[in-house]
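Participant: attaching a predicted model along with its sequence, questions to come.
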Amino acid sequence: MRQLLFSFVALMFTVVSYAQGKDPILGTWLNPSGEGKVEIYESNGKFFGKLYLVKDKSKKDTKNPDEKLRSRDLNGIVLLKDFSKKGDSYEGGEIYDPKSGKTYSCKMKLKGDNALDIRGFIGISMFGRSETWTRTK
């Protein structure tokens, strides 16, 4: 009887864990220019995003302030780092802009299932730039 009860509890835990599903921000997003896709993934409770170039996979990180990194490929670099989920937004992270070589504070917010608002800023979010990414399949 105990073993049956234990099996039932284990099965219910598995069902509940599966029902919670994955976080809705996870997946691949296309930037507005169409030059790159960003795969957002979770690692140790934080959210990150890796850049995958669509148009020119040979581009290098030539604007990086670290001279040693200027010859690395942009394809595959992590440009979103250390975001925490706060309600329906993702905050406390940073975004790297390979076009300028600068890193900014950033927050993200889902707009429906297929739009992600990204806001990069310096200091407070009032001083920054926003763009909307669209989900890809």
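Facilitator: Structure's in. What do you need?
Participant: make it CA atoms for all contacts and neighbour counts henceforth
Facilitator: Will do.
Participant: make sure V15 is indeed in a helix.
Facilitator: Yes. Membership of V15 in a helix is supported by DSSP: H, G, I helix; E, B strand; the rest coil.
Participant: identify the residues contacting V78.
Facilitator: With contacts taken as CA atoms under 8 Å, 6 or more residues apart in numbering, V78 has the following neighbours: F48, G49, K50, L51.
Participant: number of nearby residues for the second one?
Facilitator: So the one you mean is G49. Around G49 sit 24 other residues, with neighbours defined as other CA atoms under 10 Å.
Participant: on the three-state scheme, G123 is what?
Facilitator: In terms of secondary structure, G123 is coil; the call rests on three-state DSSP.
Participant: pasting the second one now:
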Amino acid sequence: MTMPIPKLSHALLIAAALMSLPARADSTGEVIGRWRDSDGVSEIAISRCGPALCGKIVWLKQPHVDRFNPDPKLRERPLLGLQVLSDFKPDASGVLTGTGYNPEDGKSYRTTLSPKGPDTLEIRGCVLGGLVCDDDLWTRQR
């Protein structure tokens, strides 16, 4: 004959079992780091900015200014140090979505960040509600 286990013991056993389950991975953590674009001309550092992620240009093969910016007052600012990724958060499907600024045309686009392995990140910028998109594969820098 077995002795009944008190309710407190049941609660402790359940809590211990739940704590032993693997934690759900933070999808934002996979993209934090330094990334080089596919052309090898720039590197972007992606980090936490409050509850979201952002990215700044931290290396350029050749220094440039923001010459295509729609605001004439900003066309002489250096690209080095410029924040080009803003407000990236997981959407309902878990894809990181935010705004990407493209210094090559001075425009901002709805952008997604999708890890394609530990050292590859797909960047996809879209216009017209996603009808026209362009993507690039970035490589993690160590």
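Facilitator: Cool, the structure landed. In this text the structure is predicted, and so the values were computed from the model without any measurement.
Participant: where does the TM-score land?
Facilitator: Taking TM-score structural alignment, normalised by the length of structure 1 as the basis, the two superposed chains have a TM-score of 0.78; 117 aligned residues with a CA RMSD of 1.8 Å.
Participant: coming back round to it: most neighbours among the contacts of V78 of structure 1, which one is it?
Facilitator: Counting by other CA under 10 Å, G49 has the largest number of neighbours within the contacts of V78 of structure 1, with 24 neighbours.
Participant: residue in structure 2 matching it?
Facilitator: With TM-score structural alignment as the criterion, G49 of structure 1 lines up with G55 in structure 2.
Participant: same deal with G34 of structure 1?
Facilitator: By TM-score structural alignment, G34 of structure 1 lines up with G40.
Participant: other SSEs contacting whichever helix or strand the match of G49 of structure 1 is part of?
Facilitator: Under DSSP states H and E, the secondary-structure element containing G55 of structure 2 is strand 52-60. Contact analysis of strand 52-60 of structure 2 by 3 or more CA pairs under 8 Å, 6 or more residues apart in numbering; DSSP states H and E lists strand 42-49, strand 83-90 as its packing neighbours.
Participant: TSV for these, including distance to F68 of structure 2?
Facilitator: Formatted as TSV, the entries for those read as follows, by distance: least, CA to CA, whole Å:
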stretch	distance to F68 of structure 2
strand 42-49	17
strand 83-90	14
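Participant: the ones you listed: which one's closest to T99 of structure 2?
Facilitator: Nearest to T99 of structure 2 among these is strand 83-90 (5.2 Å), distances taken as CA to CA.
Participant: what range in structure 1 matches the closest one?
Facilitator: With the alignment judged by TM-score structural alignment, the segment of structure 1 matched to strand 83-90 of structure 2 spans residues 78-85.
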